[in-house]
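>>> Okay, predicted coordinates and the sequence, questions at the end:
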Amino acid sequence: MDGWLVWLIVAAMLAVAEIFTLTAALAVLGGAALATAGFAAIGLPAPVQLLVFTVAATAGMLLVRPIALRHRGQSERWRFGVDALIGQTAHVTQEVTGTDGRVRIGGEEWTARAYDRTLVIPAGASVDVLEISGSTALVYPRE
């Protein structure tokens, strides 16, 4: 069997394995195997093919890993919908108790209740949104 075909099969197997693991490491190795298949197709000997694979895999890991780490920490910035409201400051427009109340979050009025059911939060107070349950904000006073 030709060397380029072996490297192509290895690249395909790594790509399939990456689909199941989602680690990005196997995708980098698959890309290195694919690059090595190209060099094997032009007739490079096996030791040089292994060197090409090693260099390509190392370069891929050195380039991809910092990018992946940088993007991993951005999940908090990209929240949307009601998830984006958690952690926001809200202003109480109608007294908030453990059962009912109203707050204004970013220009929208929401039904609310105190996260600690024993609290009574007066109108005009600032609160933090700790959770969204359905269409009700669970809040806790800032002071």
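Received, thanks.
>>> going forward, measure contacts and count neighbours with C-alpha atoms only.
Will do.
>>> which residues in the protein form helices?
Counting by DSSP state H, one finds helices in the chain at the ranges 3-21, 25-41, 46-72.
>>> And here is the other one:
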Amino acid sequence: MFGLSDGWLWAIAGLVLLIAEVVAPGFFLVFLGVAAIATGLFTLLFDLSLAPQLALFVIYTALAVMIGKRWYAEPDTADQAISLNDPARRLVGRTATVVDPIDEHGGRVRLGDSEWTARGGPAATGDRVEIISVEGNCLRVGGARTMAAPVGERDA
């Protein structure tokens, strides 16, 4: 067709699909494009009839999708949804600086540019504590380390 071998037609179709991927939303045409180019290269190397070409295209598409799915796998969306709807949950694991000493009745910590009520083990002013959980507007902290924060360090 058009004076081109089947291999070149597959390769051109693959390039068209890759270009269409840039224009179209989603991320599926790239797999078809890669499979078409691979089929074209194989067909250029080995003169194949249409049936084996189509079989190769299906196999290459399946391989491209499997590799792409593994490569671009998204993390567990259930955990993301919980964090999205509960921004306070993102505070867990961060380090805060004790502003008012923490005892059995509580105290205050600075996290970024905010101060929070905190409860947990005893910690003196200036200690660095890790946020274990968030209970309403109170941070549960632990792991007090006596050290001054380096100059210019922002709480992470």
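Done, it's in. Since the model is a prediction, treat every value here as computed from it, not as a measurement.
>>> Distance to Thr136 of structure 1 and mean neighbour count for the helices of structure 1 - can I get that in a markdown table?
Supplementary listing: these in a markdown table, determined by distance: least, CA to CA, whole Å; neighbours: other CA atoms under 10 Å:
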| stretch | distance to Thr136 of structure 1 | mean neighbour count |
| --- | --- | --- |
| helix 3-21 | 37 | 17 |
| helix 25-41 | 42 | 22 |
| helix 46-72 | 30 | 14 |
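>>> mind giving me a markdown table with the ones you listed and columns for distance to Thr111 of structure 1?
Written out in a markdown table, the entries for the helices of structure 1 read as follows (distance: least, CA to CA, whole Å):
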| stretch | distance to Thr111 of structure 1 |
| --- | --- |
| helix 3-21 | 41 |
| helix 25-41 | 46 |
| helix 46-72 | 33 |
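>>> Let me know which of those helices is the nearest to Arg142 of structure 1.
Taking CA to CA as the criterion, Arg142 of structure 1 comes closest to helix 46-72 out of the helices of structure 1, the separation being 29.7 Å.
>>> Just name whatever secondary elements the closest one is in contact with.
In terms of contact count using 3 or more CA pairs under 8 Å, 6 or more residues apart in numbering; DSSP states H and E, helix 46-72 of structure 1 is assigned the packing partners helix 25-41.
>>> which strands and helices sit next to the helix it packs on?
The contact analysis (3+ CA pairs under 8 Å, 6+ apart) places helix 25-41 of structure 1 against helix 3-21, helix 46-72.
>>> Could you point out which of the helices of structure 1 sits nearest Arg102 of structure 1?
That would be, of the helices of structure 1 and by CA to CA, helix 46-72, which comes in at 35.3 Å.
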